[in-house]
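>>> Just the structure for this:
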Amino acid sequence: MKLHAISIFFLLQLLYLQNVAAQNIRSIFLFKDVMKSNTTALKTSGFNTLIMFGIGILDNGDIKYYSNTPGSQDVVVASGGSYVGGAALADKVRSFKTNTTGINRVEISMNSQHVKNLMSRPGPGAETPLYRNFAALKEAWTLDAVNNDDEVLYDVASTVAFAKMLGKIGYKYTGAPYTNAQFWQSLVRQVNSGLKEPDLLLDRMYLQCYDGGANNNPAGWANALGIKVVPIVWVTNDSKPVYGVSAAQARTRFSGWSSSQKSALAGGGYWNDFDIEKMGLSYRDYGAVLTSVFP
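Below is the predicted model:
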């Protein structure tokens, strides 16, 4: 009886920890070239998830990293089934989860370009260049997930095929919606068909709550998708300052959502590190907001 009680206790503890983990995603999108961003600050300011923007698929199945930073060059990182992005870049990405760090998940974010064509021909098979390139990149960068930032194509069938291909390689799949809830709803349902938590393939939705998604309501999206969402706000910036929020304003927004819509939230996050550094803002201040609201 005592052993039985102990087993139940540890089972309950495990379920509790899984539930807590599902509520405390603290993310930031990396728009700046990771070779030039403040790696130490990203690792030690309270974030636990980094989403590297942006990765692109070329028409032949090669994968390119777009640095998005003045003075940096875009670079093909996987070709012919091998990693070709260089040791320095691989070491940098791998370092996010090593030594003194709070990061436990690194994702790459990409749009939908060439996905439909490549899923049609040559398809998602393990022998295809695209499959082999994503496998090589995962190993080289120790990646955890691929983020879908589709804002144009919205083709359900090819996106589902692509997500399932990534799942076979060992990736998780995530979304970054701001509109077209019907597409994202269909995607979640089909990608996760037959799966249950914590083994969902499409396991996170980073909901854009700025710019075109400024009026998005996390609870409404969570209800429509059948999965908790991670609302993303834009830090103070000079590109579209009307959509930027200070750390204090971010705290107000996240706290408000957490107070009124807690069951809909899996955490919170920001777009993007480039503006934090460009505007002379504090990673620690923005990170502290997330650790406070989503501990």
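
>>> all contacts plus neighbour counts: C-alpha atoms, from now on.
Fine.

>>> quick check: longest strand of the protein.
Ranked by residue count under DSSP state E, the longest strand found in the chain is strand 49-57.

>>> Remind me what it packs against, helices and strands.
Applying 3 or more C-alpha pairs under 8 Å, 6 or more residues apart in numbering; DSSP states H and E, we find strand 49-57 packed against strand 25-30, strand 63-65, strand 105-110.

>>> Relative to N272, which of those is closest?
With C-alpha to C-alpha as the criterion, N272 lies closest to strand 25-30 of those, at 5.0 Å.

>>> hang on, the earlier thing: what's the longest strand of the chain in contact with?
With contacts defined as C-alpha atoms under 8 Å, 6 or more residues apart in numbering, strand 49-57 is touched by 25-32, 63-68, 103-111, 113-115, 147.

>>> Could you rerun that using 7 Å?
By C-alpha atoms under 7 Å, 6 or more residues apart in numbering, the residues outside strand 49-57 that reach it are 25-31, 63-66, 103-111, 113-114.

>>> Going through those residues, which ones are buried?
For the contacts of strand 49-57, a burial check counting by 16 or more other C-alpha atoms under 10 Å picks out 25-31, 63-66, 103, 105-111.

>>> ok, now how distant is G175 from K138?
From G175 across to K138, the span is 18 Å (C-alpha to C-alpha, to the nearest Å).

>>> got it, and N19?
To K138, N19 is 27 Å away according to C-alpha to C-alpha.

>>> Which of those two has more residues huddled nearby?
Legend: neighbour count by other C-alpha atoms under 10 Å for N19 and K138, higher for K138 (22 against 13).

>>> Please confirm that that one is located within a helix.
Yes - under DSSP: H, G, I helix; E, B strand; the rest coil, K138 falls within a helix.

>>> contacting residues around it?
Residues in contact with K138 (C-alpha under 7 Å, 6+ apart): none are found.

>>> Another sequence for comparison is provided below:
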Amino acid sequence: MISTRIYAGGAIQFGGQPAIDDLLAAGYTAVIVWSVHVSTSGDLSLNDTPIVSDGIFNTQTSGDLPGHLAQLYKGGVQIIFSVGSGGVSDYANIGALLQKEGTGPTATLFRNFAALKQAKVDAGGDIDAIDFDNEEITGYPVDQTQVDTMTGFSTLLANVGFGSVTFCPYSSLPTWTETYGKVLATHGKGFVSAIHLQAYSGGMGNSPEPWGQMISDAGGQTLLIPGLATVQAGPGPWWNNGAIGESVVKTASVAQYGGGDWSNLLRVANFATADDALQGAEGGETFFFYCNGYLDLGPGKQFQKGDAVYFAGEPQWGAAPQCDGYALSGGCSNIYNMNGACPPDLQTQFQTWKAEKHPPDGGFIWLYDSVVNCFLSGSCGGSEQNPATTAKAYREAITNGLSVTAKSPTPAE
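Next up, the predicted model:
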């Protein structure tokens, strides 16, 4: 079976039921929630939102993430949480805490990751693995500090009760190779259940072949899962370096039509200015309107000055002189891949990888958030109906590219 996976950030955390519906309809075998960050004290945040401290999961800030993820889990989707990203110090903090407190049940990291896991179990789901997106490796050829950190972190997670970890490298093969061997020697040949190889952005041009050789040499029972990026909205996407994002289109004197479709309303928040509302977008939104004065659109739809009303989906603007509309409809492009970022491009790349000595066992897509952010742009020449359609087209690019008899590329959505 070809394993298909997709990373998802703020769009799954704050995208509400529309995001869960998209991901269920798209049919991936695993969703990787990105990205957990670890503070110097061991507190856990999901992106910029604190979620665990002192062994307690914060239900007030999580946006009912456990309940939403439980829907995916019950639908047969594996749930993985990814730790780390570029430009952070998560693994430096993890290493310092491991040295100070060890890997047992009294350690802060143990209690916090146990709380993260238990919150998902209590909601009817679970976490299948923790993903190591460690982009802090600097030593050459082997960064022994990071080897020790990732090995110790694996032991702590095993002690908590996690069944496996996954690796998400983009370079530094010698460091990952030594870590891989030590983790397998301690916890068994299948404890690293997958290698999520970044073949985009900093990993652009990566081949899965040497990583497949690493798995083979160690006798690991590990899936080789390279990943590619979708088309991307402009930086931000809503706000970037003190200005409105490049993909944002403003429409003056409008609001969502009061008699239109409000089923994808995500939230209402109050801000002093429209610029603040742009910066207040949390993930999963495709459009919103901002009120410069009181607005009455009918029963249950009264809005005050300063209210920003965020939606997923497609706007149905109606005249409202006291409001302005904002939508991510200004265009998307290939930023991170070497050979294109539309579904047919990805299918071609997976077909190429399939011919290698150690062919992939599947693939992953970076990033569901980008699928949402590009929904209104008509990217890849497609006529999009909803983000689920586009996400499914990217999934099929993996399965078609790696299938025994490759199918014709699915038209871009």
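
>>> just so I know, which of the helices and strands packed on strand 49-57 of the first structure lies nearest N215 of the first structure?
Taking C-alpha to C-alpha, strand 25-30 is the member of these nearest to N215 of the first structure, at 20.1 Å.

>>> residue range for the closest one in the second structure?
Taken onto the second structure by TM-score structural alignment, strand 25-30 of the first structure occupies residues 3-8 there.

>>> Dump the helices and strands packed on strand 49-57 of the first structure to a markdown table, plus distance to L207 of the first structure.
Listed next are these as a markdown table, based on distance: least, C-alpha to C-alpha, whole Å:
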| stretch | distance to L207 of the first structure |
| --- | --- |
| strand 25-30 | 12 |
| strand 63-65 | 23 |
| strand 105-110 | 14 |
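
>>> Identify whichever of these lies nearest to D275 of the first structure.
Ranking these by proximity to D275 of the first structure (C-alpha to C-alpha) places strand 25-30 first, at 9.8 Å.

>>> residues in the second structure aligned with the following helix or strand past the closest one?
The helix or strand immediately downstream of strand 25-30 of the first structure is helix 39-44, counting by DSSP states H and E. The alignment of helix 39-44 of the first structure onto the second structure (TM-score structural alignment) spans residues 20-25.

>>> what's the average distance of that stretch to the first structure?
After superposition onto the first structure, stretch 20-25 of the second structure sits on average 1.4 Å from its aligned residues (mean C-alpha distance after the TM-score superposition for the first structure).

>>> Show me which residues of stretch 237-249 of the first structure are buried.
Residues 237, 243-247, 249 are the ones in stretch 237-249 of the first structure that count as buried (16+ other C-alpha under 10 Å).

>>> Give me the secondary structure label for I6 of the first structure.
Classified using three-state DSSP, I6 of the first structure is helix.

>>> element containing the counterpart of F153 of the second structure in the first structure?
Here F153 of the second structure is matched to F162 in the first structure, going by TM-score structural alignment. Assessed by DSSP H and E, F162 of the first structure sits inside helix 156-169.

>>> after that helix, next one along is what?
Counting by DSSP H and E, the next helix or strand C-terminal to helix 156-169 of the first structure is strand 172-175.

>>> who touches that next one?
With contact meaning C-alpha under 7 Å, 6+ apart, strand 172-175 of the first structure is reached by 144-149, 163, 201-206.

>>> Narrow these to those in strands?
145-148, 202-206.

>>> I'd like a version of those residues in JSON lines, one that adds neighbour count and distance to N215 of the first structure as further columns.
Below are those laid out as JSON lines (neighbours: other C-alpha atoms under 10 Å; distance: C-alpha to C-alpha, whole Å):
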{"residue": "A145", "neighbour count": "24", "distance to N215 of the first structure": "27"}
{"residue": "V146", "neighbour count": "25", "distance to N215 of the first structure": "26"}
{"residue": "N147", "neighbour count": "25", "distance to N215 of the first structure": "22"}
{"residue": "N148", "neighbour count": "20", "distance to N215 of the first structure": "21"}
{"residue": "L202", "neighbour count": "26", "distance to N215 of the first structure": "24"}
{"residue": "D203", "neighbour count": "21", "distance to N215 of the first structure": "23"}
{"residue": "R204", "neighbour count": "23", "distance to N215 of the first structure": "20"}
{"residue": "M205", "neighbour count": "26", "distance to N215 of the first structure": "16"}
{"residue": "Y206", "neighbour count": "26", "distance to N215 of the first structure": "15"}
